[in-house]
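J.: The following comprises the amino acid sequence and a computationally predicted model.
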Amino acid sequence: MSTYRNLGLFLALSALWGSAFVAIKAGLSAFPPVLFAALRYDVAGVVMLGYAVLRANSWRPRGRDEWATVAVGAVLLIAAYHAFLFVGEQGTTSAAAAVIVSLSPVLTTVFARGLLPEERLSAVGVAGIALGLVGVVAVAQPDPATLLARETLPQLLVFAAALSFALGSVVTTYIDARVEIETMEAWSMLGGAGLMHVVSLGLGESFAAITWSSTALWSLAYLSVGASAVGFLIYFDLLERLGPVEINLVSYVAPLFAAVTGFLFLEEVVDGWTAAGFCCIFAGFVLIKRRALAREIPRLQAALSGSEK
């Protein structure tokens, strides 16, 4: 029964995070992009802080290292990642953005190689990284003569979002403050939201530019409560049950949900290059994590056998 529960939660998380790209795309017609991202995490941060107060042993960070972890989370995992993503998604499809973001686990390995000496990378791992980058090129299809053209720049911004998230994940691990994940996420969300409000003001965005409508309200509510608050609660639960290797696979199922929901609600069409790029990125992840995945297969087989009895 627990196996089916974990599978159900895994698919639910993939659906929430995959469809979030569609909600972002829909909401961008009503909100200035960075202000939209900031408002999302105003709400999500308050919800997550309430959860931390109820569940965490210490709902406030303590000591320099814990606050440093929160600061990294606020700057890289929340503010930089979402500012780049929301601005970039103005010029690309939901599915393409989700595919580029799915490179994050591959990029995490690159940064870990430099900051975490115990993270060794073999020749096969290097090939996996190269394959992942080929996937991004397939999605973006950059023209060297017009690298900053309207068609290419949005994909580069989404790639910058993936870089920010990957770097933030490694730096928080490097600091190793042992701060409770609920506390870290709550304060990072609130801090990141504050930073994005500052950036939004610097870009000249204003609340007067918001076009309030049913689409604006449902997209903001879905991203804040569904994709962020509920999504992260499911993530925490699965992280404890499945571990980091299996939970990374969410990054590769989410684009499928992004493609389906984008087609159903926004009439977006996934082209062959986007599909090919996704396959390259996933293959790169498998090469990099091949040993960890091999260790997981017997455990999964045993769990499935036990659930069938």
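T.: Ah, there it is.
J.: Going by C-alpha atoms from here, please, whenever you check contacts or count neighbours.
T.: OK.
J.: Can you tell me how far the residue most central in space within the chain is from Thr92?
T.: By CA atoms, centre = their mean, the chain has its centre lying nearest to Val101, at 6.5 Å. Val101 is 13 Å from Thr92, where distance means CA to CA, to the nearest Å.
J.: what residues are shared contacts of these two?
T.: Contact with both Val101 and Thr92 is made by no residue, according to CA atoms under 8 Å, 6 or more residues apart in numbering.
J.: List the buried residues of the lengthiest helix in the chain.
T.: With secondary structure taken from DSSP state H, the chain has its longest helix at helix 2-27. Neighbour-count burial for helix 2-27 flags 6, 9-27 (criterion: 16 or more other CA atoms under 10 Å).
J.: Alongside the first one, take a look at this:
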Amino acid sequence: MHTQAQPTTSGQTTLTLEIGLLLLLSLIWGSSFTLIKVAIPTIPPFTMVAARVTIAAILLIAIARAQGHTLPGRGPVWPAFFVQGLLQSALPFTLISWGELHIASGLAGVLNATPPMFVLAIAMMTGRGRQAISSRKIIGVALGLAGVAVTIGVDALSSLGTTAPLAQSAVLGASLCYALAPIWGQRFSGFPATVTAAGAMGCAAILMVPAALVLEQPRTLAPTSQAVVAVVGLAVVCTALAMVIYFRLIRTLGPLGTTSGSYLRAGFAVALGTAWLGERFTWSALAGMTLILAGVIAITIPRPARRRGLEP
């Protein structure tokens, strides 16, 4: 007598958890735009990023040790950590912070929502992961980008290429870094997420602290208390906590699925602006967020397995 196999929900439960973490990560990184706006008037970009990654590195190293992990000794992994720290934090954080000094936050949000498109283009050009690129994911990327444009407002695109082109290029450069970072980060799949995050942030701090000391002389600054609190929030929540989640998602959702959070990040930025900055929530914003959600679902939900016949 044969018994019929019972369906398991473990895979669905795991996917639900990962999508929940993607939502959390998007919310955290969506709030970073507000915190940067608070800090940037009195803490310049290099100093802000140096403080952000240094505090995060110290916290992550302490967490890793508390979990019983040790950072790798000398070896080829450390140059790889330096590249990860540069792509994921040092360079894009600086480019975005500087860019927001010169362009509207809405336009910056649209430009910074493009990493999935870069990931898709890289996969198609290099052949890496091309077999995982389906028409549904391509449609998902298009839906997400359209949703961002609708959410932020099409008017924000009217200044594209006409004002502060260098600042616009800087934010696009940050998006390219965010696309390359999860692809590069796949090589750390054998390390715990806290170890990878600690190594990458430690290397980012080594890169940024000398740059800040030379270029901005932070000892001469007089930041406001609100700016200091904003930088601490950026370091603890938007960097340390976010990086642990991020390196987990690289392993579970892959580069394209992880970068799809950039669409959600733009939507959360609008929602946070409505909640705390008194910005008006429009029907176009609701429509845009619906498109964003549809795009993320199309990118992250795996293709259903083909039904196989069961023995009677």
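T.: Thanks, I have the structure now. What you are looking at is a predicted structure, and each value in this text was computed from that prediction instead of being measured.
J.: if we can go back for a sec, and the next helix or strand past the longest helix of structure 1?
T.: Once the chain leaves helix 2-27 of structure 1, the next helix or strand it forms, by DSSP states H and E, is helix 33-55.
J.: Helix 2-27 and that following helix, what's the angle between them?
T.: 150 degrees (axes from the mean of the first three to the mean of the last three CA atoms, to 10 degrees).
J.: distance from helix 33-55 of structure 1 to structure 2 after superposition?
T.: Compared with structure 2 after fitting, helix 33-55 of structure 1 has a mean deviation of 1.1 Å; criterion: mean CA distance after the TM-score superposition for structure 1.
J.: Give me the residues contacting that helix.
T.: By CA under 8 Å, 6+ apart, helix 33-55 of structure 1 touches 27-28, 58-59, 82-83, 86-87, 182-183, 185-190, 192-194, 196-197, 199-200, 205-206, 220-221, 223-225, 228-229.
J.: Ala216 of structure 1 versus Leu223 of structure 1, what's the distance?
T.: To Ala216 of structure 1, Leu223 of structure 1 is 11 Å away according to CA to CA.
J.: So between those two, which is more surrounded?
T.: Leu223 (28 against 20; other CA atoms under 10 Å).
J.: What lines up with that one in structure 2?
T.: In structure 2, the residue paired with Leu223 of structure 1 according to TM-score structural alignment is Leu234.
J.: One more: Leu167 of structure 1?
T.: By TM-score structural alignment, Leu167 of structure 1 lines up with Leu180.
J.: doesn't Met117 make contact with that match?
T.: No. Using CA atoms under 8 Å, Leu180 of structure 2 is not in contact with Met117, being 11.3 Å away.
J.: who are the neighbours in contact with the counterpart of Ser89 of structure 2 in structure 1?
T.: When structure 1 is aligned by TM-score structural alignment, the residue opposite Ser89 of structure 2 is Ile78. Listed by CA under 8 Å, 6+ apart, the contact set of Ile78 of structure 1 reads 165, 188-189, 192-193.
J.: Just send these back as CSV, with neighbour count too.
T.: CSV is the format used below for these (neighbours: other CA atoms under 10 Å):
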residue, neighbour count
Phe165, 26
Ser188, 27
Met189, 30
Gly192, 31
Ala193, 30
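J.: For these, which ones persist in structure 2?
T.: Among the contacts of Ile78 of structure 1, the contacts conserved in structure 2 (both residues aligned by TM-score structural alignment, their matches' CA atoms under 8 Å) are 189, 192.
J.: Okay, and which of the contacts of Ile78 of structure 1 map to helices?
T.: Counting by DSSP H, the contacts of Ile78 of structure 1 place 165, 188-189, 192-193 in helices.
J.: And those residues, which is closest to Ser251 of structure 1?
T.: Nearest to Ser251 of structure 1 among these: Phe165, at 12.3 Å, using CA to CA.
J.: In space, what's closest to Ala142 of structure 2 - neighbours in sequence excluded?
T.: Using CA to CA, 6 or more residues apart in numbering and skipping residues adjacent in sequence, the residue nearest Ala142 of structure 2 is Gly295, 7.3 Å away.
J.: Now do stretch 212-229 of structure 1: distance to the chain's middle.
T.: Offset of stretch 212-229 of structure 1 from its chain centre (CA atoms, centre = their mean, to the nearest Å): 17 Å.
J.: Give me the buried stretch members for that stretch, please.
T.: For stretch 212-229 of structure 1, using 16+ other CA under 10 Å, the buried residues are 215-216, 219-229.
J.: Using TSV, please lay out those residues together with distance to Gly73 of structure 1.
T.: Shown next, in TSV, are those (distance: CA to CA, whole Å):
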residue	distance to Gly73 of structure 1
Thr215	29
Ala216	27
Ser219	24
Leu220	22
Ala221	22
Tyr222	22
Leu223	18
Ser224	17
Val225	19
Gly226	20
Ala227	18
Ser228	15
Ala229	16
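J.: Just send these back as a markdown table, with secondary structure and distance to Leu249 of structure 1 too.
T.: What follows is the buried residues of stretch 212-229 of structure 1, written out as a markdown table (DSSP: H, G, I helix; E, B strand; the rest coil; distance: CA to CA, whole Å):
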| residue | secondary structure | distance to Leu249 of structure 1 |
| --- | --- | --- |
| Thr215 | helix | 30 |
| Ala216 | helix | 30 |
| Ser219 | helix | 25 |
| Leu220 | helix | 26 |
| Ala221 | helix | 26 |
| Tyr222 | helix | 22 |
| Leu223 | helix | 21 |
| Ser224 | helix | 23 |
| Val225 | helix | 22 |
| Gly226 | helix | 20 |
| Ala227 | helix | 17 |
| Ser228 | helix | 18 |
| Ala229 | helix | 20 |
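J.: Quickly check those residues for the two that are furthest apart.
T.: With CA to CA as the measure, no two of those lie farther apart than Thr215 and Ala229, at 19.7 Å.
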